[in-house]
Structure formats: structure tokens, C-alpha cells
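[1] whatever this is, show me its structure:
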Amino acid sequence: MDRYRFILSGGGTGGHIYPAVAIANELKRRYPNAEFLFVGAKDKMEMEKVPQAGYKIKGLWISGIQRKLTLKNITFPFKLISSLLEARKIIRHFKPHVAIGTGGFASGPLLKMAENSGVPCLLQEQNSFAGITNKLLAGKAKTICVAYDGMERFFPKEKIVKTGNPIRTDLVDIKKGKKEATEFFGLEFNTKTVLVLGGSLGARRVNQLIEKELEFFKEQGLQVIWQCGKLYHQEYKKYDSNSVKVLAFVNRMDLAYAAADVIISRAGAGSVSELCLVGKPVIFIPSPNVAEDHQTQNAKALEAKDAAIMLRETELDSEFEKSFSALMKSQELRIKLSENIKKMAMPKATEHIVDEIEKLIK
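    Presented below is the predicted three-dimensional model:
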């Protein structure tokens, strides 16, 4: 039988949406006749991104609790009750064989109602510090797929399966040579290249750092591919030159990775998993403005295994040039970081997660 019905929920950020879509794609590959339904939060990016990936989505009226006292918190109980009732209706109508949650607010009500209806549930936690929604749902979930060691701090040990995070393998297929990659960006083949990744919207503090250090990079004889994000492109495009390429987006990530000798990046779960597969030396600058400071936890998990360098935003002015110079001067350090980060790669994560889902439907 491959007329299975799969319901998936994860959203709020690309870090939750992308894994859910990757899991659905692998399920669809194995079960071409299966039915899929996504459930997201009405005003969040999944309502646009999931249909673009070719799947149906229903929206719930839900949002998170704000950390400070705001009017939004007053509406939270009403949103929660409304979402639970709507989720129950969706579950009754769709009758899924399995429910899959990848984190984010909308997955809370949906997975809760699936659990209450006796639908087997699988959770996928991307970060080394578990999100609140997954922690609340863990009690009744059958399986919890994780990407890091030590997750029994948050979840029942017997439910945990270490699979890694789903990866966009097309982006990290860096079989392309450095020559082709540097030519694509209009850079020199024989010059060391720094790749800066601040996420699709951009990262203000990372951009401020790169602006300040452009002269330093020049003195070091380096060239830069600077993905500054669409929010900041107008501000920074004036620095575009023969040796500095300022981009809102990088359309060919495979070539950007192939061109890079060193990478400076945020430490979102998706980025970290991707960079483990790329296997280049990385300096992580975690965003401090995310739930449970999970980017810092992600970067720390790699730093603890000598697989990356981590610099907090507060350390950038005093530490960046020192750490960066030490990295560029020591080929031994670059090789060590590359080898250690590669050891943490889990390229078959999506397949392993779907293997676990199959156990719940057999």
C-alpha cells in the first residue's frame, strides 16, 4: 500500500520549513501515490514556501508567546484554543497515518491533536538545544530524530534516534573545481577566498564586521564573496570590486562553497549541517537573537570537537582579527578544522528520518 497520508508541520523560519519539505520529498520518492498535507501558521513564511515546493498547506491562527509583556500575549490563549480546535478538525478530515513535526509554533497544536487521536508522531529537532514546542510534545511522540549527541537532556532516551538534519545536497555538491568557481564570481584562481554567509535576509552585526575588516582582508591579500542579505544589499553594494563580490543572495551555493578557502557564517542548524558536509574551515558567529540562544549551542557543539571556531558578537571587535590571522597563518589548523567538521557530517539524514517514519506505518 502506498496510498499513505502524511501530515507535516514545521514553520516560522526556513530552519523548520526546509527539513519538513525535504522529508516530504523523500517520502514522495518512496511512495509516489501518497497524499501530503502541511499545516503552518497563517501569517508565516511557510504559507508561501510550501506551495512553492508543490505541497498543499492549511494555516492555523497561532503565534508564540512574546518574551516581554505585549498585547500579543493577551491573544495567545484564544489563538491556542482556536488552533487546537482547527487542528483536531484537520486530523479528523485528513486521517493521517503518521504526523511529522519539525518545530515551530504551528506544529504544537497539530502534533498535540494527532497524539490525542492516536496518530503515531515523529519529531525532528534540528538544534543542539531543543525548541520549546518539541520539548512539550516529546512525552507522547513515538520517535525523536536529532542531529547532536547529548539530547537526552531534553527527551526520553529510548525515543531518540541520531539521524542528522536534512540537507540540500544539491548545494553542497562541491565536485566543481576552484578554478571554475572563482571564474563564475569573477575572482582570481590563485588568491585565497573568504566566503561570508549571513542568511537570506542578512545579519546586521556580521555585515558591520565585514565592512570594518575589508581593509584588513585587503592587507592579507584575500578576496571576499560577501552574501550580505537582501535587507542590506543597498547599503553595502558600494563595496563591490574586483576582489570583493557583494551579493544579496548566492544563487550558486555549490560554486560559492567550492571557491571558499575559509567560511564565516551564522550557526543556524541548517547552515551547520550543510557546512559539515562542505568540510571547509569555518568561523561561526552565532546570532544571539534567537530562541534559547540555540545558535550559540550549535556552534559550541562543534567548537568542543575542534571542528570550528566560534566568536560571539560581543568578542568581534577584540578577537576577530587575532583569530582570523591565526587561522590563515596555520595550514595545520585549517586542515584540522576541515577534517574534524567533515567527521560530523550526516549526509544521509533525510533517508534515515524516513526510515524511522516507515517503522511507524508498518
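[2] okay, CA-based contacts and neighbour counts for the rest of this
    Fine.
[3] give me the distance between the strand or helix carrying K179 and the centre of its chain.
    Assessed by DSSP states H and E, K179 sits inside helix 178-185. Relative to its parent chain, helix 178-185 has a centroid offset of 26 Å by Cα atoms, centre = their mean, to the nearest Å.
[4] what is it packed up against?
    helix 253-259 (3 or more Cα pairs under 8 Å, 6 or more residues apart in numbering; DSSP states H and E).
[5] run through who's touching whichever helix or strand comes after the helix it packs on.
    Going down the chain from helix 253-259, the next helix or strand is strand 262-265, by DSSP H and E. With Cα atoms under 8 Å, 6 or more residues apart in numbering as the test, strand 262-265 has contacts from 193-198, 271, 280-286.
[6] another one to check against the first:
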Amino acid sequence: MMEQLKVIISGGGTGGHIYPAISIADEIIRRYPSAEILFVGAKDRMEMDKVPQAGYKIEGLWISGIDRSLTKRNLSFPFKVISSLWESRKIIKKFKPDVVIGTGGFASGPLLKVANTMNIPTLIQEQNSYPGITNRLLGKNADAICTAYDNLENYFPLAKTVKTGNPVRQDILDVASKREEAQEFFKLKKERKTLLVLGGSLGARRINQLMEAFVDIFEKEDIQLIWQTGSLYYEEYKKFDNEFVQTHAFLSRMDLAYAAADVIVSRAGAISVSELCIVGKPVIFIPSPNVAENHQAKNALTVANEDAAYVLNEKDLAKEFSETILLVLKSEKVQKNLSENIKKLALPGATAAIVNTMEKIIKKEKLN
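    Here you go, the predicted structure:
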């Protein structure tokens, strides 16, 4: 390489934007060990902690989203946008990046907008089957858009769009070989079916209420439960721990949790869906109804339409969950069908494909 490669990556607000960004950064450093990477996030959001923990520098912008209802917080939004555009320009002029990558979230909007006006190559990584408003606006001027789903030409220029998949953690790529290790790690009985329940790092109230109603039924059916309650709800639900049920605020070894599971109940965030396709276990998605533009329901339906998962809406859980969960847990045929079909949707080489695309849009002499 003639000169040092310099990359700004922006994305945050939720783990679904942050962890893909960190995966991309790690792949860039693997290829270009002397590369300099700077993250830009939103002040007071989780990226300001998570990115430094991963070993990267980050700068924060004063930016947030617009509340869908009329609130006082919305009054400050125009000032936050102006401030963030100004700060983004200063950051870019000082750092002089060769490329700017956005993985979604509030901060990526102003930063990529400014990069476009300064003729710096930009790449968007869109995780969802239905793009968010920030990426839809930025897509017109981006040099490349890396997507995880087909049929996004209504939102992005087709010539610039590359289906790469979503970056996922590398330790889940071979969970099949970790089954025995996982059973020992979680102290599981090998003869019992194992249900893994995931409500996200903070937790999902409705999913936790559902598990509370079913713990006795699972025990009668000889089913053991690994139940990630989320940090907000752990204290409330840890009382259910027994030889059939184990509650966790957070799962530090998600690869082993996947490996241990026979069936998985999960939210349908974009990264979770991508991981579950690679893991290849039977899944029942319960999309969160509280996310922007109903992303999770759309992500889950994309999988369900391929006969690769079940999708249950929160409002239908009372009448549909019991029949669905027992069908999936008891029928080897249903499990095999779901598992085979969801594996067909997996895109395990996503991170490498995104960095390949980045290389194409950077001036070629920079990488020679």
C-alpha cells in the first residue's frame, strides 16, 4: 500500500448498528494492519462505550432521532442536525478519510451527507429488509449500498447495490461442532430438548411474561429452558431458576447458547435474523412491535415466506404460541424442514464481501 488507509465508520444507537460496524472494522484491520479507523456515533448512546471496548477511537455528535409523537424534544432536532453537520465537516477535514462507511443510526446521516458533499467515497450497510429513512435518503448519493436482502431496488439505485448479507460474529460459524461443549457449559441434561429464548440485551417484557406462563408446561413436557430475560427484567424472573429453567440477564457465550438449543424463540432484529440463518436451528420469531417502521416484522416475514421459520405477532401469542411451540419441539419432521430451509438463506461471508465492496470504491492507487 502506498499510503496509510484511513476509514471513518458511523453507526449506533442499538447493538444492531454497532456490532456490524465493529465487525467491518476488524476485517479492515485484518487486511490492512496499519489502517487508521475512526468511529463517529451519537453522544450518550451505547456506541460511546462499546466501540472503545472493542479497541477503536470514537467521536460523538449531538444528534438523535425524531419522536413520532409531538414532543418538546423534537424542538431541538433542527439545531442538532445543524450542529452535527458542522461537527461532521470538522471531523472529516481533520481525519481526511479515504472512505466513510455508515451502518445506520442517527449519527450516520449527517456524517455521510457531509462526506458526499466533499466527494469522499461512501458505503452504506443496510441490515433490514425494509430500509430506514436515513439510509433511504443517503442511498441516492452513496457509492455503494451493501444489503442483506433481495428486492431493495425500490429504495436504492440497482447499479450501486450489492447483496452481501449482514456481518455476524465469527464464533457462530461452526456451532454444530460445539454441541457437547455447550451442554456442559450450561449443565444441561443430554436426553432433554432445549429451548433457547432471546428477547434482546435489554429484554422483552411480553416474551418474558409468555415464558412465565409456560414454565410449568415445559417442565411437564421434559423441556429445559435457557431464558435470556435481558438486564431490565432479570431480577424479576431469576426466581424461576430450577433444574429445568435457567435465567440469564445476558448470554456471554452466544455461540454455545445457539449450539445447545434444539429450538429458538427470538426477536427479529436484522442481525439476530442473519445469525439464526447461519446457525440453522428451528426458529419462532416474535417481532418487536415497538421498532421504527415495523422493521422486525418485515425481517421475520422474509424468512417465514421461505418456509424457514414461524412468525407470531405479540397480539396473537395468547391463542397461537402453545400450539406452535409444542408442534416445533415435538416434531422431528418440522424441525428438520425449518432447519434445512433457514440454512439456505445464510450469507456467512458478509463481512468480507462488504470490505471487498469498500475496496472497489476507494481510489485504486490507494490500495496498490
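[7] follow-up on the earlier one: mind putting the contacts of strand 262-265 of the first structure in JSON lines, secondary structure, neighbour count and distance to K343 of the first structure included?
    As requested, these are exported to JSON lines (DSSP: H, G, I helix; E, B strand; the rest coil; neighbours: other Cα atoms under 10 Å; distance: Cα to Cα, whole Å):
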{"residue": "T193", "secondary structure": "strand", "neighbour count": "26", "distance to K343 of the first structure": "23"}
{"residue": "V194", "secondary structure": "strand", "neighbour count": "22", "distance to K343 of the first structure": "22"}
{"residue": "L195", "secondary structure": "strand", "neighbour count": "21", "distance to K343 of the first structure": "21"}
{"residue": "V196", "secondary structure": "strand", "neighbour count": "24", "distance to K343 of the first structure": "23"}
{"residue": "L197", "secondary structure": "strand", "neighbour count": "24", "distance to K343 of the first structure": "22"}
{"residue": "G198", "secondary structure": "coil", "neighbour count": "23", "distance to K343 of the first structure": "24"}
{"residue": "S271", "secondary structure": "helix", "neighbour count": "16", "distance to K343 of the first structure": "16"}
{"residue": "K280", "secondary structure": "coil", "neighbour count": "25", "distance to K343 of the first structure": "12"}
{"residue": "P281", "secondary structure": "coil", "neighbour count": "28", "distance to K343 of the first structure": "13"}
{"residue": "V282", "secondary structure": "strand", "neighbour count": "27", "distance to K343 of the first structure": "14"}
{"residue": "I283", "secondary structure": "strand", "neighbour count": "25", "distance to K343 of the first structure": "17"}
{"residue": "F284", "secondary structure": "strand", "neighbour count": "27", "distance to K343 of the first structure": "17"}
{"residue": "I285", "secondary structure": "coil", "neighbour count": "26", "distance to K343 of the first structure": "21"}
{"residue": "P286", "secondary structure": "coil", "neighbour count": "24", "distance to K343 of the first structure": "21"}
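[8] tell me where the first structure has strands.
    5-9, 35-41, 57-60, 98-101, 121-125, 143-146, 160-162, 193-197, 223-227, 244-247, 262-265, 282-284, 309-310 (DSSP state E).
[9] can you lay out these as TSV showing distance to L209 of the first structure?
    Output for these, formatted as TSV (distance: least, Cα to Cα, whole Å):
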stretch	distance to L209 of the first structure
strand 5-9	36
strand 35-41	34
strand 57-60	38
strand 98-101	36
strand 121-125	31
strand 143-146	33
strand 160-162	35
strand 193-197	11
strand 223-227	11
strand 244-247	14
strand 262-265	11
strand 282-284	13
strand 309-310	15
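[10] among the ones you listed, which is nearest D254 of the first structure?
    In terms of Cα to Cα, the element of the strands of the first structure nearest to D254 of the first structure is strand 193-197, at 12.0 Å.
[11] in the helix holding K179 of the first structure, what's buried?
    Going by neighbour count (16 or more other Cα atoms under 10 Å), the buried part of helix 178-185 of the first structure is K178, A181, T182, F185.
[12] contacting residues for whatever residue of the first structure lines up with Q127 of the second structure?
    Residue correspondence, TM-score structural alignment: Q127 of the second structure in this structure matches Q126 in the first structure. Contacts for Q126 of the first structure were tallied using Cα under 8 Å, 6+ apart; they are G15, H16, T102, V146, A147, G164, N165, A269, G270.
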